Each structure stands twice: as structure tokens, then as C-alpha cells.
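> build me a structure from this.
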Amino acid sequence: MTQPATPTDIVLDRVNAIDGEVLDALLKEICSSHTWATLVRLARPYRDRDAFHAANAGAMEALSPADLDDAMAGHARIGTPKPGDATSQREQAGVQGADEALLADLAAANASYEEKFGHVFLICATGRTAETMLAALRERHPNDAATEREIVRGELRKINDIRIDRLLDEG
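Just a heads-up that it's a prediction; the model follows:
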């Protein structure tokens, strides 16, 4: 006797059947890197959630520095979620209600980080408070560029996994 299809199975079937260009647009809502979207699309069909996550992991490992820049370009500065962007607002919920002094410290630390590395500070902000994000920013600031790029790669992977799960859970 076969098991009935779960909502995740139904979403996976739809994702597996979507035209390439349409899927690329959907995937770019998860990660703004064109290369990432292409690599994840080419890893279809996804038999389950784990296979979709594995496609994300493989694509993240394959991204060049320029591709990582593309991926980071789709993210708001920590502490300033994009107005009207539900994803940005949800992922940075931990900064909502933070006091002005903390937000000013976060803005100053962001500016220093961006000056040093040439890109936004990227962290998987889901479930983090403004205080913990500021502490992580300060902890990572002394890193060299190569070390920081690999940390960013890992953070992007976590963010993408959360967004993939959201897609699969909400259709």
C-alpha cells in the first residue's frame, strides 16, 4: 500500500515540473545568485527535502567569489530590514524593538565591516537578537577576507535551507 502524498511531496512535484526559467525566478527568491539558481535547478529532480537541501549545499560549495557577491547582494544590512520585504522583516525580527543605542552600534559595526570586506555583514539572523548579531559581527570583524568568505558561504547555506523549508512547508 502506498503512502498518500504529503504537502511537501506535492510542492516537490510542482518544483520538479516547473519550466527552467520559471524555476530560476522562484529560486532567485531564495538566493539572488544566478549561478546558484542554475546549479540548484540542474540538480532536479528532488526526491525529498534532503535532496533539495543537498542541491543547495552543492551549489553553495561551487560558487565563485563573484557568485557569492551576487548572493550577498540580495540581503539587507543587518539591523535595517528592507521596508516592505516580508522575508527581510521576518528574518531580522530580532532587531525589532531594539533600543536606538544598540541599533546605532550595529550600524557603526556594519559600516566598519563593509569598509573592510566590501560587502554587507551576512549572518543567518533567524532566531537571533540584535545583541547576538552585533556580538557575532564584532567577533568576525578581525577575520581575513578568505576566512570571512567561507563563513559567509556557510551562513548563506543556512539562510537558503530555511527559505527552502519555507517554500516546501507553505507551497
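> from here on, contacts and neighbour counts on C-alpha atoms
Fine.
> the longest helix in this structure is where?
helix 145-170 (DSSP state H).
> alongside the first, I'd like the structure of this one:
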Amino acid sequence: MTLDEWNALDAAAAERELRRVCAAPRWARQVVASRPHPDLASLQATAEVALSDADLDEAMAGHPRIGDRTADGASRREQSGVAGADPEVLAALAEGNRAYEERFGHVYLVCATGRSAQELLDVLRARLGNDPATERAVALAELAAINRLRIARLVGEEPA
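As a prediction, this is how the structure comes out:
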């Protein structure tokens, strides 16, 4: 679909499309209410401003673990750098995911596009040293990056 087509959708349909980008309903409603957008940059900027800490838990609930072989759709494409990874790196990612979830109480959320499994593991290990408030802010920034890429794809534009 194009941006013009998304702008023309009724509110419920536009929100459904955005919920495929990010599972947070409050965020989706706010972005839909800001229509129409003249260009992708405007839509992405509005989406980023609309995203708040209040959306993070619902958004993370819609994301699979990094390295989860059952990931589908956008997550599978975004995690393509993990697909052919060395089994030892995959095992370390699985263990890192468990340690991360135990420490922070939610999935390790990272913009995985263009990153290798080893790089994602290195980032995970570094983020385990964050305090919970810092990690929450980092996760929110990563979610904003994921949303930017997914919004571009939603309106038929390949992300830069």
C-alpha cells in the first residue's frame, strides 16, 4: 500500500495496519489520529514522538526473542542475520535472552536489521550491564528504530 492509500483508510483499518508495525494500541491510535501525512518522513516523525514508555510493555509483548526460529513476518526478515548463525552463537543468544529476561522482566528488544547474530549477542551482553531505567530507555529507542523501518515498508517504501 502507498502512503496515500494508508492515509485514506478508515481509522479502524489504519490502526490495524499500524498494530502490525507495533503492538501498542495507544500509540497506534495516536498516530492514526494525526493523519493525513504528506510524506514518509512526517509519518515516521509523528510515530516516534507518539511513542512513550507507556507503550513499551505492550510493544515488547508483540516481539519474539532474538534468534527465535518461530519468528514470522517482519521479525523473521529483520532477524535474517541470525538465520545461518553458528550453533554456538545461537545457543549463547538463547542463554543471553534468558539472562536478559530474568534481569529486566521482558524480551531483549533490539533493531536487528542488518546485524549479524554475533553482533546482536555482543549488544545483548553489553546491555545486561545497564540498570533497569537505562535499559528501558534503550529498549524504547530500539523500538522507535524498528517502527521507522516497519512504517517505511508498510507504505511501500524500502527503508534507507
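> where does the TM-score land?
Comparing the two superposed chains by TM-score structural alignment, normalised by the length of the second structure, the resulting TM-score equals 0.93, with 158 aligned residues with a C-alpha RMSD of 1.5 Å.
> that older thread, buried ones in the longest helix of the first structure?
Of the residues in helix 145-170 of the first structure, 148-149, 151-165, 167-168 count as buried by neighbour count, 16 or more other C-alpha atoms under 10 Å.
> go on, stretch 92-108 of the second structure?
Buried residues in stretch 92-108 of the second structure, counting neighbours by 16+ other C-alpha under 10 Å, are found at 92-94, 96-100, 104, 106-108.
> can I get those in JSON lines including distance to residue 40 of the second structure?
Conversion of these to JSON lines gives the following (distance: C-alpha to C-alpha, whole Å):
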{"residue": "92", "distance to residue 40 of the second structure": "37"}
{"residue": "93", "distance to residue 40 of the second structure": "34"}
{"residue": "94", "distance to residue 40 of the second structure": "35"}
{"residue": "96", "distance to residue 40 of the second structure": "35"}
{"residue": "97", "distance to residue 40 of the second structure": "33"}
{"residue": "98", "distance to residue 40 of the second structure": "36"}
{"residue": "99", "distance to residue 40 of the second structure": "37"}
{"residue": "100", "distance to residue 40 of the second structure": "34"}
{"residue": "104", "distance to residue 40 of the second structure": "33"}
{"residue": "106", "distance to residue 40 of the second structure": "30"}
{"residue": "107", "distance to residue 40 of the second structure": "29"}
{"residue": "108", "distance to residue 40 of the second structure": "28"}
